[in-house]
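[1] Need a 3D model of the sequence below.
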Amino acid sequence: MELGGALSIFLGICVSCLLLISTWKRMYKEGKLPPGPTPLPFIGNLLQIKTSEPFKSFLALQQKYGPVFTVYLGPRRVVVLCGHEAVKEALVDQAEEFSGRGEMASIDRNFNGFGVALANGERWKQLRRFSLTTLRNFGMGKRSIEERIQEEAQYLLEEFRKTKGLPFDPTFFLSRTVSNVISSVVFGSRFEYDDKVFLSLLRMINESFIEMSTPWAQEKGNPSSEFNLKNLVLTTLNLFFAGTETVSSTLRYGFLFLMKHPEVEEKVHQEIDHIIGLNRIPASEDRMNMPYTDAVIHEIQRLTDIVPMGVPHTVMRDTQFRGYHLPKGTNVFPLLGSVLGDPKYFSNPQKFNPGHFLDEKGRFKKNDAFVPFSSGKRVCLGEAMARMELFLYFTTILQSFSLKSLVAAKDIDLSPKLSGFGNIPPTYEVCLVPR
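    This is a model prediction of the structure:
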């Protein structure tokens, strides 16, 4: 038994060594990849990456290996990009090479490469063209997107007034109101907040989109067309989920930042009162005359860092990048959070400071490292609508209410409840005091 046990251990070691040698040979054969920690057989570098804090794990590896490095998530090879320069060089300067959508295991099992956000190749080109044209045209039939947002913001104010200044969790209110904007665009109508149909909306998306897909029913005879029912339904799901969660979470986080910094909220109130007043509904054109409010919203977006890991890309062909060779199909993680917190572009990246977006005269100042919607060919389709929503919702709410925290400003915890692919805002209660 002892001899057999020793033999088993010896064979196990031999197999492990062979696998390790095979891995290194494969890496050598594929060319000069960016540096990175040595992967173990089967598990790659998973021991060096905390599943509860992958973004922080990648930042730690950056300190050792630099802004471009390679890790193995099991057998899957991933090149990680950190900081504004590296991400820009890939997604903008070499946009075509890095335009593929990488693997996302938790989502792929539901979408399987269908829908505009996760598609590649000709499928992605056709669906992106369709989505952009549709959103542009939706600008929008008889009613513009701005009018839809303004209307929904007024419905939200009605719900807020019902709280009568008492503490409440804003999560439900904000997710429903933002979802209603998307619903109004996609389905042509909004829903009452207590509508049972609205509460089960996700189960209805498939059926509701059948009617919308009929204009492309001539496409059934075109074998190269990507306008099939599955693609159109899942493209709608992409728009719906992305347009709901990102904006509502940013608004929720925004309330926290303003309660943590009441002096900032007061300056926003003053600018709203001066430019808009208390009797007119805010409009998107007001933004150009409200540099401080615009800067505050940008800083909220920057620190909310809603998708710190970015959405994975893949290189479409063998690619030379910063002296390295990235074989076709290599997955790439552009860490947007590392760009939004790049100390070369933000003087004190961990601190909430609207001054990051203001010049010495108080005028709004653009910053190239502000990329919450990503950049390049895979930039978020709904960026313009999301920016409009954030401005109109913040100004509409703060025009009518002041925020009151249940705890002292110094005790407000801004740490996300969960931080993985996305940063999930902590749960809290707020009181809205009529102005």
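
[2] Only C-alpha atoms from now on, for both contacts and neighbour counts.
    Noted.

[3] Just the helices from the stretch 1-150 of the chain, written as ranges.
    2-29, 54-65, 83-88, 105-111, 121-137, 145-161 (DSSP state H, counting those that start in this stretch).

[4] again but with the stretch 151-300 of the chain, I slipped
    Under the criterion DSSP H, counting those that start in this stretch, the stretch 151-300 of the chain contains helices at 171-187, 196-199, 201-213, 229-260, 262-275, 291-304.

[5] Including distance to residue 434 and mean neighbour count, could those go into TSV?
    Below are the helices of the stretch 151-300 of the chain laid out as TSV (distance: least, Cα to Cα, whole Å; neighbours: other Cα atoms under 10 Å):
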stretch	distance to residue 434	mean neighbour count
helix 171-187	17	20
helix 196-199	28	14
helix 201-213	32	14
helix 229-260	15	21
helix 262-275	12	16
helix 291-304	20	23
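
[6] Which one of these lies nearest to residue 125?
    Residue 125 lies closest to helix 229-260 among these, at 12.4 Å (Cα to Cα).

[7] tell me what the closest one is packed against?
    If contacts are counted by 3 or more Cα pairs under 8 Å, 6 or more residues apart in numbering; DSSP states H and E, helix 229-260 sits against helix 171-187, helix 201-213, helix 262-275, helix 291-304, helix 383-400, strand 401-405.

[8] Recalculate using a threshold of 6 Å.
    helix 171-187 (3 or more Cα pairs under 6 Å, 6 or more residues apart in numbering; DSSP states H and E).

[9] which other residues reach the helix it packs on?
    Contacts to helix 171-187, defined as Cα atoms under 6 Å, 6 or more residues apart in numbering, come from residues 190, 244, 248.

[10] To check against the first, give me the structure of this:
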Amino acid sequence: MDIGATTLILLVTCVSCLLLFLNGKGQKNRGHLPPGPRPLPLLGNLLQLDTKDMVKSLLTLSERYGPIFTIHLGPRPCVVLCGYQAVKEALVDQAEEFSARGDVPVVFRFTQGNGIVFSNGEKWKVLRRFALQTLSNFGTGKRSLEERIQEESRCLVQELAQTQAAPFDPTFLISRAVANVICSIVFGDRFDYEDRNFLTLVGLINQIFHLLSSPWGQMYNLFPGPMFYLPGPHNRIFENLEQLRLFVSEQVKMHQESFDPNCPRDFIDCFLLRMEQENQDPLSYFHMETLVMTTHNLFFAATETTSTTLRYGFLILMKYPEVQAKVQAEINWVIGRHRSPCVEDRAHMPYTDAVIHEVQRFSDVLPMGAPHAVTRETQFRDFLLPKGTNVIPLLFSVHYDPTQFKDPTTFDPAHFLDERGGFRKNDAFMAFSAGKRVCLGEVLARMELFLFFTAVLQRFTLTPLTHPEEIDLSPLMNSVGTVPHPYEFRAIPR
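    This next block holds a predicted model:
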């Protein structure tokens, strides 16, 4: 442990002691939780957790305590689920009981439980139903989801062509393409790739994701009380989130000025229409604060996870050029070299479909999933979880479960192919989570991944700057999010 980390822990411990003395808070109603490592006062199980690689720490603990165990994140007990069977039993078989959103202190400080991702109860159900219906309408409207993604795919291909096969870092180019899709849906229009405000927004989102996955972000989740008062990089998370909120608020204000209830143009207009319809209902969940936070949630969530998956996917394809070549051969056979890919092509491209699924499984950009909580006192196997108990469904352990995938540590599209080369579903594929809290943007994300991957590989061969065997696929960070190491490559026209 370096000097900086030691100093941080000492500061956290001192402030925690002060807060505990002032507040006199204790833990009550623990029920009958699963066994786990003995926590230290105030620190919980901090010494057993590597904040740079929380996933590895949790897997190591599961080897000793089994697929269901309890850890203390600071003073808070949290039940960890490891492996396909345990996660399935909770999120799918007991979906209702495990459908609440768990604590994410670093996010709650900003959202206060508002918006679609981190709300609970009836509010969450109403907002989720509204968002799903609105996104569904975009799928059949004047400009469908597919058309918006195809437009952005063409823009991405044009940008890649302008590199003229010179080395470049794809991070922000991919993020701009993906962000523009959700901008088109939420704000009604896309941004030019060189728009300064747009570039700032994409940079903010990328930095937030890195900070959330960093030791500083993890320490805030462990000790939100003391970390609130301490200086450090974690404070940039809240500064960046606030800048995003101000941008969304400005977009909402512009929409209000030109709003026509007879012709909603995008998600914000649809929300404004619902606000107008329910403005006499004091119990309505549709008001300005919720609109801003829900839009903020969608904009952030729909940008970073998909762009990180694409970035990881391109790196993997360069590591395994034979896989890239087989995808390109299938593109040539089904789509050709000139027609734009469309969603219907996917049903005729089992190998490409399998590769995309394997990219998602192998890269696992949200390895710990989003935390859940139990909605009521819940009997789970031999344990009794009190209402509100936080639960971590370790999705990494599902995607790397040897009982579900033949060789989980190896990138192999055959994990999703049958004996005849057809695409084969696997219930252990949980890239979008499972149960009641499955990602509401799953349909959009699946379309984006397929159309972006095929559009790029139809026109270019991705070539690394080093020998494929030297490419490092290990994550730069592996906690809230899995982040690949930065890299450059060449997009060689085919």
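
[11] What is the resulting TM-score of the chain superposition?
    Superposed pair, TM-score by TM-score structural alignment, normalised by the length of the first structure: 0.92. Supporting alignment: 412 aligned residues with a Cα RMSD of 1.5 Å.

[12] Please work out which of the helices of the stretch 1-150 of the first structure is packed deepest.
    Each of those was scored by mean neighbour count; the highest is helix 83-88, a mean of 22, by mean count of other Cα atoms under 10 Å.

[13] residue range for that one in the second structure?
    Here helix 83-88 of the first structure aligns to the second structure at residues 83-88, judged by TM-score structural alignment.

[14] chain center to the matching stretch, what's the gap?
    What separates the centre of stretch 83-88 of the second structure from the centre of its chain is 20 Å, taken as Cα atoms, centre = their mean, to the nearest Å.

[15] and for stretch 47-59 of the first structure, what span of the second structure is it aligned with?
    On the second structure, the counterpart of stretch 47-59 of the first structure by TM-score structural alignment is residues 47-59.

[16] same question, stretch 366-382 of the first structure
    Going by TM-score structural alignment, stretch 366-382 of the first structure lines up with residues 425-441 of the second structure.

[17] buried residues in that stretch?
    Using 16 or more other Cα atoms under 10 Å as the burial criterion, the residues of stretch 425-441 of the second structure that qualify are 428-437, 439-440.

[18] Once you drop chain neighbours, what's closest to the residue sitting nearest the centre point of the first structure?
    Centroid check for the first structure by Cα atoms, centre = their mean gives residue 307 as the closest residue, at 4.0 Å. Excluding its sequence neighbours, the residue lying closest to residue 307 of the first structure (Cα to Cα, 6 or more residues apart in numbering) is residue 422, at 4.4 Å.

[19] Return the residue of the second structure aligned against that neighbour.
    Aligned counterpart of residue 422 of the first structure in the second structure: residue 481 (TM-score structural alignment).

[20] Could you double-check that its match lies in contact with residue 211?
    No. Look at residue 481 of the second structure against residue 211 with Cα atoms under 6 Å: they stay out of range, at 9.8 Å.

[21] the more surrounded of those two?
    The residue with more neighbours, out of residue 481 of the second structure and residue 211, is residue 481; 25 against 20, by other Cα atoms under 10 Å.

[22] who touches that one in this structure?
    Residue 481 of the second structure makes contact with 213, 365-366, according to Cα under 6 Å, 6+ apart.

[23] separation between it and residue 376 of the second structure?
    The gap separating residue 481 of the second structure from residue 376 of the second structure is 29 Å, by Cα to Cα, to the nearest Å.

[24] do the same with residue 53 of the second structure
    Counting by Cα to Cα - residue 53 of the second structure and residue 376 of the second structure are separated by 31 Å.

[25] now residue 95 of the second structure
    Counting by Cα to Cα, the gap from residue 95 of the second structure to residue 376 of the second structure is 12 Å.

[26] Residue 425 of the second structure too?
    Here residue 425 of the second structure is placed at a distance of 33 Å from residue 376 of the second structure (Cα to Cα).

[27] picking up where we left off before, how far does the match of stretch 366-382 of the first structure sit from the chain's center?
    With Cα atoms, centre = their mean, you get 12 Å for stretch 425-441 of the second structure.

[28] Endpoint to endpoint, that stretch covers what distance?
    End-to-end for stretch 425-441 of the second structure, by Cα to Cα: 19 Å.

[29] So which residues make contact with that stretch?
    Here stretch 425-441 of the second structure makes contact (Cα under 6 Å, 6+ apart) with 91-92, 95, 99.

[30] Alright, that wraps it up for me.
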